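>>> one predicted model, sequence on top.
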Amino acid sequence: MADLQDELNATAEAGELDTTDAATPEPPPISEPAATHSPDHAPDHVADPLLRAHALLAAHPVADGYSGLPWALRALPWYDLELGDSGVDADVPRLRAGGVGAQFWSVHVPDGITGEHVLGATLEQIDLVKQVIGDHTDGLRLARTASETADARNCGRIAALIGPARAAALGDSLATLRALHALGLSSLTLSGTSWAGPGGLSPFGEEVVRELNRLGVLAELSGASEATAHRTLAVSRAPVLFARSGARALRDAPANVPDDLLTAIGTAKGLCLVPLSAEQTGSSIREVADHLEHVRRVAGPECVGISGTYDTSETHPEGLADASRYPHLIAELIERDWPEADLAMLTWGNVQRMLRGADFTARATRERRPRAS
């Protein structure tokens, strides 16, 4: 285990953001905080919250928990994400203007696709993600781990992580899960199957969670039943992700989670990513900030993050129409006196912790657990 621990320490060090040498995204024309202030922190003497937000994001960029870009691109006959494309919400110029350093690219397929067709459509989505990233290497880089995400950031690229995917793509096959992992899948949504349904996880569902842990794939639970969520939190040895979940105490909407589940997420050191969705978190920046504050208070500051849900069918709150608008949300939190340390965890640190935790668990689990059949 000594050699294993050395590897894990190295992984953790590589996953931490190097703010000394890291290439920072180009700031928007309204301010140039990265050029005028130290990137190590947003200076307290800058009175304008928006200027402080840009300065903070130059050092601690947004790790966006959910993008629907792959499916959205299928409808476009032509696109260029690096020059900018009016057909999408989150092209490279908008991501840079918004201070985004990483995105999870969903390979979910619509619920209308069922049965054996789910796997085929999921594979097509993964293939499209790799093609898009390969065609836009000046701005994007494929990543899976915390180290790869930080390396992309340090090279001036936006990290793209593949996932989540629908669990229905697996059928009842752990071999299919391993094949999807080999193609780069980083997270799997545990809902909508016979083994992860309203009654919770079946014995096979628990085996899926253990295999996810062994592979380093994140178990994602937005939209899963409360029984499935609680059982997954109990079974999983790696951090568990809620990629698109606000606080049900503030808005009773699908995929939002109640306070007892938020408390369980905090106890398990999981991560709840609050969506920028008018249906789930309200129609204004202030309402989104209310959800972020509630999750931070109930689950803890190390268990809350942001999910843009851009390029999906979601209607976004006023003032958050596309990925360039993240600084305005951070400015709202600055005005609410959020400590800089909590803001840094919200935007970047908590996702990095989660990815490192999944990697740590996978390395440790492979030492003692053989591949399941």
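Nice, I can see it. Numbers count the residues shown, from 1 in each chain.
>>> okay, CA-based contacts and neighbour counts for the rest of this
Noted.
>>> give me the number of residues near residue 361?
22 (other CA atoms under 10 Å).
>>> if you could redo that for residue 320, that was the one I meant.
Residue 320 has 22 neighbouring residues, counting by other CA under 10 Å.
>>> just residue 169 next, same as before
Here the number of neighbours of residue 169 (other CA under 10 Å) works out to 25.
>>> for it, which three-state class applies?
State at residue 169, reduced to three classes by DSSP: H, G, I helix; E, B strand; the rest coil: helix.
>>> the residue nearest to it when sequence neighbours are not counted sits in which helix or strand?
If the residues on either side of it in the chain are set aside, residue 169 comes closest to residue 119, at 4.3 Å by CA to CA, 6 or more residues apart in numbering. Element membership for residue 119, per DSSP states H and E: helix 117-135.
>>> residue 256 reaches residue 243, doesn't it?
No. Under the criterion of CA atoms under 8 Å, residue 256 is not in contact with residue 243, lying 10.5 Å apart.
>>> which one of the two has more residues nearby?
Counted by other CA under 10 Å, residue 256 and residue 243 do not tie: residue 243 has more neighbours, with 30 against 24.
>>> so which helix or strand takes in the closest residue to the more buried one other than its chain neighbours?
Once its chain neighbours are removed from consideration, residue 243 has its nearest residue in residue 273; the separation is 5.1 Å (CA to CA, 6+ apart). Counting by DSSP H and E, the secondary-structure element that holds residue 273 is strand 271-275.
>>> and residue 289, by the same measure?
helix 285-299.
>>> so what does the very next helix or strand once past that helix touch, helix or strand wise?
Note on helix 285-299: by DSSP H and E, the next helix or strand toward the C-terminus is strand 304-307. The elements that strand 304-307 packs onto, with contact taken as 3 or more CA pairs under 8 Å, 6 or more residues apart in numbering; DSSP states H and E, are strand 62-67, strand 271-275, helix 285-299, helix 350-368.
>>> just the strands from this protein, written as ranges.
The residue ranges that make up the strands of the chain, judged by DSSP state E, are 62-67, 100-105, 140-142, 158-162, 165-166, 187-189, 196-197, 200-201, 218-220, 241-242, 271-275, 304-307.
>>> from the chain's centre, how far out does the helix holding residue 289 sit?
Offset of helix 285-299 from its chain centre (CA atoms, centre = their mean, to the nearest Å): 17 Å.
>>> contact partners of it?
Helix 285-299 is touched from outside by 246-247, 250, 259, 262-267, 272, 274, 276, 281-282, 301-305, 317-320, 329, 332-333, with contacts defined as CA atoms under 8 Å, 6 or more residues apart in numbering.
>>> selection in PyMOL covering whichever of these are buried, please.
Here is the PyMOL command that picks out the buried ones among those, judged by 16 or more other CA atoms under 10 Å:
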select buried, resi 246+247+250+259+262+263+264+265+266+272+274+276+281+282+301+302+303+304+305+317+320+329+332+333
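>>> put this next to the first one:
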Amino acid sequence: MTDWLRLANEIHADSLLIDGHADTPQRFVDEGFQWTSPDLKGGQLSAAAAREGGLDGEFFALWAEPSQWAGRFVERTFQLLQGMEDQIAAHSEALTLCRTASEVRRAKDQGKFAALLGIEGGHSIANSLDLLREFFNRGVRYMTLTWSNHNDWCDSSGEHVPRHNGLTAFGKEVVQEMNRLGMLVDVSHVSDAAFWQVLETSRVPVIASHSSSRALTNSYRNLTDDMLRAVAAKGGVVMVNFNAAFVDETHRLQWNALHDERAAAETRLCELWRERGKPMPYREEIELAHTFLDRAPRPPLQSLIDHFDHILRVCGTEHVGIGSDFDGIPAAPVDIDSAADLPRITAGLLERGWQPEALRGMLGENLLRVLDQAQA
């Protein structure tokens, strides 16, 4: 009998493995968490977990949570950026900032973890192309155009009543300026209308840094098969999100059924933090969400494998990647507790008949190719 997990670990050791999205910068700033900590302390990503899972690099997301940081989006984004820079300085023997694919490859050769930077949510640039350029100059190499909130120039999949019917004229300017800079345009979180307008506007391939398949799990955060094919046709990459509610329909329905109760509990928690005069750290929201998992249990690992398998078939092996959303999701499927468990996904795909060479692109080469194309 083939030992699929052993083979997966061998493939990871011999490949460049890059994850497209993690929210760990909040932990650095809000919790004082250190990249080289031997203990995950409730999180999903660290130097030790990455090493165990064969993960060579990560796009760390700078995300200004819109309700807690209302009116202070730019301040929070710079705070998270500074937090990343402080980690890189403090752990320079283990962590290095990378802006290009060649720098990622050099980091692996040097035995260092490649830290790439992305902004999650266009509200962080406060409608300023000058700010966009400043973030680029500090190392940011992608921007997710929205989060779950509409902003002043792009509609989100998280609000069902459109504000702009997609992108505004300024939104198209943002996409064009990102193209000019060589910053990847990320369509995860955007509305369906905005998605199609972005693909029409962008001169280079785009990415979906953390989105799964809507054909399998009916969430507007996921992409339809037509969308998957369109990203691939433009030469881009779709990176599969691990959020349990995006990869398993049964769990999604159970989770949504608890929405009102979860929202009420979250409101009470926010009030406690407001009384302290501080924004509520996102870790508090994650820990609160965990208390509901007994009534919306984590789905099986096979649900996540189903999404990889489906998107590989629809997009082709050159247009799929990994977008875990580590440290930003309430729960991943069973057996995916941290970056150390990434080989389980590769093992599951090998068991379904995918060949090692077909998976190497998914593990990281596809994302690096698109980064090269955007910067060219």
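Looks like it came in fine. The shown structure was predicted, so the numbers you read here are calculated from the model rather than taken from an experiment.
>>> alignment lookup: the residue nearest to residue 243 of structure 1 to structure 2.
Residue mapping for residue 273 of structure 1 onto structure 2 gives residue 239, with TM-score structural alignment as the criterion.
>>> and that match, how many neighbours does it have?
Under the neighbour criterion other CA under 10 Å, residue 239 of structure 2 is assigned a count of 30.
>>> next: residue 115 of structure 1.
Going by other CA under 10 Å, the residues that sit close to residue 115 of structure 1 add up to 11.
>>> grab the most central residue of structure 1 for me.
With distances taken as CA atoms, centre = their mean, residue 65 lies nearest the centre of structure 1, 2.3 Å away.
>>> under the alignment, what does the residue nearest to residue 169 of structure 1 map to in structure 2?
Going residue by residue (TM-score structural alignment), residue 119 of structure 1 aligns to residue 74.
>>> its match: what's it in contact with?
Taking CA under 8 Å, 6+ apart as the contact definition, residue 74 of structure 2 lies against 64, 124, 125, 126.
>>> can we see that at 7 Å?
Contact partners of residue 74 of structure 2, counting by CA atoms under 7 Å, 6 or more residues apart in numbering, are 124, 125, 126.
>>> of those, just say which sits nearest to residue 92 of structure 2.
In terms of CA to CA, no member of the contacts of residue 74 of structure 2 lies closer to residue 92 of structure 2 than residue 124, at 27.3 Å.
>>> quick one: what's aligned to residue 70 of structure 1 in structure 2?
Residue 70 of structure 1 maps onto residue 25 in structure 2, by TM-score structural alignment.
>>> and the gap between the counterpart of residue 209 of structure 2 in structure 1 and residue 215 of structure 1?
Under the alignment defined by TM-score structural alignment, residue 209 of structure 2 corresponds to residue 243 in structure 1. Counting by CA to CA, to the nearest Å, the gap from residue 243 of structure 1 to residue 215 of structure 1 is 19 Å.
>>> contacting residues for the residue mapped onto residue 165 of structure 1 from structure 2?
With TM-score structural alignment as the matching criterion, the partner of residue 165 of structure 1 in structure 2 is residue 120. Under the criterion of CA under 7 Å, 6+ apart, the contact partners of residue 120 of structure 2 comprise 61, 62, 63, 143, 144, 146, 147.
>>> please name the nearest non-neighbouring residue to the second one.
Going back to what we said before, that points to residue 62 of structure 2. Take residue 62 of structure 2 and drop its neighbours on the chain: the residue closest to it by CA to CA, 6+ apart is residue 119, 4.7 Å away.
>>> cool, and the third one?
Spatial nearest neighbour of residue 63 of structure 2, excluding adjacent residues (CA to CA, 6+ apart): residue 120 at 4.9 Å.
>>> quick one: residue 237 of structure 2 and residue 208 touch, right?
Yes. With contacts counted by CA atoms under 7 Å, residue 237 of structure 2 reaches residue 208, the gap being 6.4 Å.
>>> related to what we said a few turns ago, so which of the helices and strands packed on strand 304-307 of structure 1 gets nearest residue 11 of structure 1?
Across these, the minimum distance to residue 11 of structure 1, taken as CA to CA, is reached by helix 350-368, at 7.4 Å.
>>> for stretch 81-89 of structure 2, buried residues please.
81, 82, 83, 84, 85, 87, 88.
>>> what's the answer for stretch 231-249 of structure 1, then?
Along stretch 231-249 of structure 1, the positions that meet the burial threshold by neighbour count (16+ other CA under 10 Å) are 231-233, 236-248.
>>> need the contact list for the aligned partner of residue 101 of structure 1 in structure 2.
Taking TM-score structural alignment, the alignment pairs residue 101 of structure 1 with residue 56 from structure 2. In this structure, residue 56 of structure 2 makes contact with 16, 17, 18, 108, 113, 114, judged by CA under 7 Å, 6+ apart.
>>> mind running it again at 6 Å?
With contacts defined as CA atoms under 6 Å, 6 or more residues apart in numbering, the neighbours of residue 56 of structure 2 are 17, 18, 113.
>>> distance check, it against residue 246 of structure 2.
Plainly put, residue 56 of structure 2 is 25 Å away from residue 246 of structure 2 if you go by CA to CA.
>>> what of residue 331 of structure 2?
When distances are taken as CA to CA, residue 331 of structure 2 and residue 246 of structure 2 turn out to be 10 Å apart.
>>> which parts of the stretch 251-376 of structure 2 are helices?
Using DSSP state H, counting those that start in this stretch, the helices found in the stretch 251-376 of structure 2 span residues 259-275, 282-290, 301-315, 343-351, 356-360, 366-375.
>>> how deep is the aligned partner of residue 291 of structure 1 in structure 2 tucked in, by neighbour count?
Counting by TM-score structural alignment, residue 291 of structure 1 lines up with residue 307 in structure 2. Neighbouring residues of residue 307 of structure 2 were enumerated by other CA under 10 Å; the total is 24.
>>> before we move on, what about residue 336 of structure 1?
Neighbour count of residue 336 of structure 1, defined by other CA under 10 Å: 11.
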